[in-house]
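Trainee: Predicted coordinates and the sequence they were generated for:
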Amino acid sequence: MLKLNVKDEISRLRSVVLGTAQSCGPVPSPEEAYDPKSLEHILAGTYPKESDMVVEMEAFAKVFYKYGVKVYRPEVIENCNQIFSRDIAFVIEDKLIIANILPDREQEVNAILHVLEEVDKQNIIRPPEKVHVEGGDVMPWNDHIFIGTYTAADYPSHITARTNKAAVEFISELFPEKTIKPFELRKSKNAKENALHLDCCFQPLGKGKAILHKNGFLVEEEYGWLVDFFGKENIFEISAEEMYHMFSNVFSISPDVVVSEKNFTRLNNWLREKGFTVEEIPYAEIAKQEGLLRCSTLPLVRD
């Protein structure tokens, strides 16, 4: 049996589900785009090619193998985008919560049934239908759980609003001993302003550091709370352009090893200055779909 254990974003990773870019289907029509950045690339004719994305994901897998991480992959569903495994489920402590995602993505959950079969059934939780939640909005951080949300009345009209108030309440009930900290995110049809998930504008790192983008947060006090929590001197503040390129969506294998995109020069230099080992890989094609390294992983066990 797989003993799930995820208490934070940085402890030594032992096993993970890494998405797959194989058979991800034709270029979507503009109507099928899930987010403004994908739409931008569909319209510009620069939507990523499957072959390029497969190469990028294999580079990520190689880093995991280098560090002795057990890597699970979804079963390949023909013509289905299965890159972003973080969207479909997430682990907090010893519980795996199946995300209530956009209805036409349900088959992606079926593609990881071989992983779910290794988990004690009591620890697999399917929230009620009214709970909308995706893993990109949920960050366990020791005795806190950070949750990106959007609670305005126009929630149903935003395809980019993925985690609702009911989700915050549900997770609070599931983990009564944790401090739940919700953050209202900025939703926009403009890809340079849209924070699709919390991990698109915030990421805690080892050594007490964090990556933040102020404009991703709708409420300045909530952004300020994070600045106070980590300490201004420990924060790498990214620009709107850097958020657009997904600078905050890196992935920690351990407190001092971070996987990052090779073009993130300013960030990668800062990380090295702060004593991190930075594993650089190409991921710029996948980034065109408004998701990056954290989005394509579902950590199962961290020490």
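Mentor: Sure thing, it's come through. Note that the structure is predicted; figures quoted are calculated from it, not measured.

Trainee: contacts, neighbours, all on C-alpha from now
Mentor: Will do.

Trainee: quick one, what contacts Ala111?
Mentor: Pro74, Glu75, Val76, Ile77 (C-alpha atoms under 8 Å, 6 or more residues apart in numbering).

Trainee: can you check Val6 too?
Mentor: Val6 touches Val91, Ile92, Glu93, Asp94, Pro140, Pro299, Leu300, Val301, Arg302, Asp303, counting by C-alpha under 8 Å, 6+ apart.

Trainee: Inside strands: which ones of the residues you listed?
Mentor: Val91, Ile92, Pro140, Pro299, Leu300, Val301, Arg302 (DSSP state E).

Trainee: before we move on, the earlier item: which PyMOL command selects the buried ones in the contacts of Val6?
Mentor: Command for PyMOL that selects the buried part of those, burial taken from 16 or more other C-alpha atoms under 10 Å:
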select buried, resi 91+92+93+94+140+299+300+301+302
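
Trainee: Alongside the first one, take a look at this:
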Amino acid sequence: MNLRINSEFGTLRAVLMHRPGKEIDRLTPYNKEFLLFEDVPYLEALQKEHDTFSNLIKETTGATVYQLRELLIRVLYDQQILVQLMRESLKRAGLSHLAGDILERYSTAECATILTAGLKIHELKKKLPSMNAGELMDSAFAIAPCPNLYFQRDPMALTPGGIIFSSMKMEGRQREANLLRTIFENHPEFKDHVNTLYPINGHDTPPSIEGGDVIILSNEAVAIGNSERTDEKAIYHAAKALLGEGTVKRVYEVHLPKKRQFMHLDTVFTVLDENLVLAYPDAMNAVLQTSLYTLKDAQGDRVNIKREVLKESLLTVLEREIPHLEVLSTGNGNQEYAMREQWFDGANVFAVGPRRVISYNRNIHTNRALRNMGVEVLEIPSSELSRGLGGPRCMTMPLSRARV
């Protein structure tokens, strides 16, 4: 598998997803904000909706749907990797020294669950009755859960030049990125095809960047959102790697307002075809500045790039990169509908082929507008999936698409 993609809409061949599990049941009204959630979903219903989503992808595209848990278990059979991940996960609670004891008492599959769903002190004490947890209460987490893990778009991004492994802004999500990078750098199906663009070798604490801020505009251009989750320095390093690699000629830094509804660039717009974009109109009007990175010169490993502040709207940039551009507004152009459906990620549809998308069924006005434009809309239930405030694109990481 090449692990490079050159568009957002080429027919889907393979995708990575994560079926929500026990980590969701760790959420309570009292810890949800700490765990970066705004609601407490009902797990069984959430799983049914997610199963409907993944089955729809397989049935309508024939694409391979990789499940993160299965890939993780395969990698964890390497004892050295398992020990390393367990120690790192226990570090925050000051319990790294217990990694060996845990590995002796839990199976590989159980360890995979612990690494995604977390582990509480009282659960650990059942296996280690004599353990000393210090000042940690029985209800405390020895390892915190990763309830955002079903949003697979955030921990990494595939580009025409290779993979950007995310450095997550929120400490509570960094383990997600670590898990994804460990899988892809060690799984026999992927490890020989990884070209890492970010983070740069030697950067122990790289600036933050998240996959939802990376969008392929054309064969020659990539846009990266400067958002509340992605820093300017990270964009610079990612742009330098992309331009030095030679597969794209332009990288745009899109300055987003630091607001919840504009968390990532893919909550603002998505590319559905060679000349069609779905966008949240308020965001398009709010983005008034972009910066352009281009290659200055390259000699071997030495790459120099230049940055130009364009002071142009996002719409102007898109019109320049996408000939004969058509922009479809969420909510079918109605401001109230657009605001309502943006809360449930109306612009964050998942393109499984040219003018063929998967969308939440609750975004009825946006879906109607898409169909009026000749887009095939495949709907999925969304009562529980949408509680995490992420859409179908957020939940999927395309690993292979047909080239366009």
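Mentor: Structure received. If you're wondering where the values come from, they're calculated on a predicted model, not measured in any experiment.

Trainee: Overlay the chains and give the TM-score.
Mentor: Scored against TM-score structural alignment, normalised by the length of structure 1, the superposed chains reach a TM-score of 0.83; 279 aligned residues with a C-alpha RMSD of 2.3 Å.

Trainee: Kindly indicate which of the contacts of Val6 of structure 1 lies nearest Glu58 of structure 1.
Mentor: Taking C-alpha to C-alpha as the measure, Pro299 is the one of those closest to Glu58 of structure 1, at 17.0 Å.

Trainee: That closest one -> structure 2?
Mentor: By TM-score structural alignment, Pro299 of structure 1 lines up with Pro398 in structure 2.

Trainee: what do you get for Glu106 of structure 1?
Mentor: Aligned partner of Glu106 of structure 1 by TM-score structural alignment: Gln174.

Trainee: how about the helices of the stretch 101-250 of structure 2, start to end?
Mentor: 108-117, 121-127, 174-186, 232-245 (DSSP state H, counting those that start in this stretch).

Trainee: Can you list the buried residues in the helix ranked longest in structure 1?
Mentor: Scanning structure 1 for the helix with the most residues, using DSSP state H, yields helix 50-66. Applying a neighbour-count criterion of 16+ other C-alpha under 10 Å, one finds Glu50, Met53, Val54, Glu56, Met57, Phe60, Ala61, Val63, Phe64 buried in helix 50-66 of structure 1.

Trainee: before we move on, back to that, quick one: the match of Glu106 of structure 1 and Thr28 of structure 2, what's the gap?
Mentor: To Thr28 of structure 2, Gln174 of structure 2 is 21 Å away according to C-alpha to C-alpha, to the nearest Å.

Trainee: thinking again about what came up before, please produce CSV containing the buried residues of helix 50-66 of structure 1, extended by distance to Asn194 of structure 1.
Mentor: Below are the buried residues of helix 50-66 of structure 1 laid out as CSV (distance: C-alpha to C-alpha, whole Å):
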residue, distance to Asn194 of structure 1
Glu50, 25
Met53, 23
Val54, 26
Glu56, 24
Met57, 25
Phe60, 26
Ala61, 29
Val63, 30
Phe64, 30
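
Trainee: ok, back up a step: in TSV: the ones in strands among the contacts of Val6 of structure 1, plus distance to Asn269 of structure 1.
Mentor: Conversion of these to TSV gives the following (distance: C-alpha to C-alpha, whole Å):
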residue	distance to Asn269 of structure 1
Val91	31
Ile92	31
Pro140	27
Pro299	26
Leu300	29
Val301	29
Arg302	26
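
Trainee: which among those residues gets closest to Lys187 of structure 1?
Mentor: Pro140 (22.5 Å).

Trainee: between the contacts of Ala111 of structure 1, which is closest to Glu220 of structure 1?
Mentor: Pro74 (38.7 Å).

Trainee: Map that closest one onto structure 2.
Mentor: Under TM-score structural alignment, Pro74 of structure 1 pairs with Leu68 in structure 2.

Trainee: Go ahead and confirm its match touches Pro20.
Mentor: No: using C-alpha atoms under 8 Å, Leu68 of structure 2 is not in contact with Pro20; the gap is 10.2 Å.

Trainee: So these two - more neighbours on which side?
Mentor: Neighbours per residue, other C-alpha atoms under 10 Å: of Leu68 of structure 2 and Pro20, the larger number sits with Pro20, 25 against 19.

Trainee: Pull up the gap between that one and Arg13 of structure 2, please.
Mentor: In this view, Pro20 of structure 2 and Arg13 of structure 2 are 22 Å apart by C-alpha to C-alpha.

Trainee: now do Ile305 of structure 2
Mentor: Distance from Ile305 of structure 2 to Arg13 of structure 2, by C-alpha to C-alpha: 34 Å.

Trainee: next one: Asp266 of structure 2
Mentor: Distance from Asp266 of structure 2 to Arg13 of structure 2, by C-alpha to C-alpha: 21 Å.
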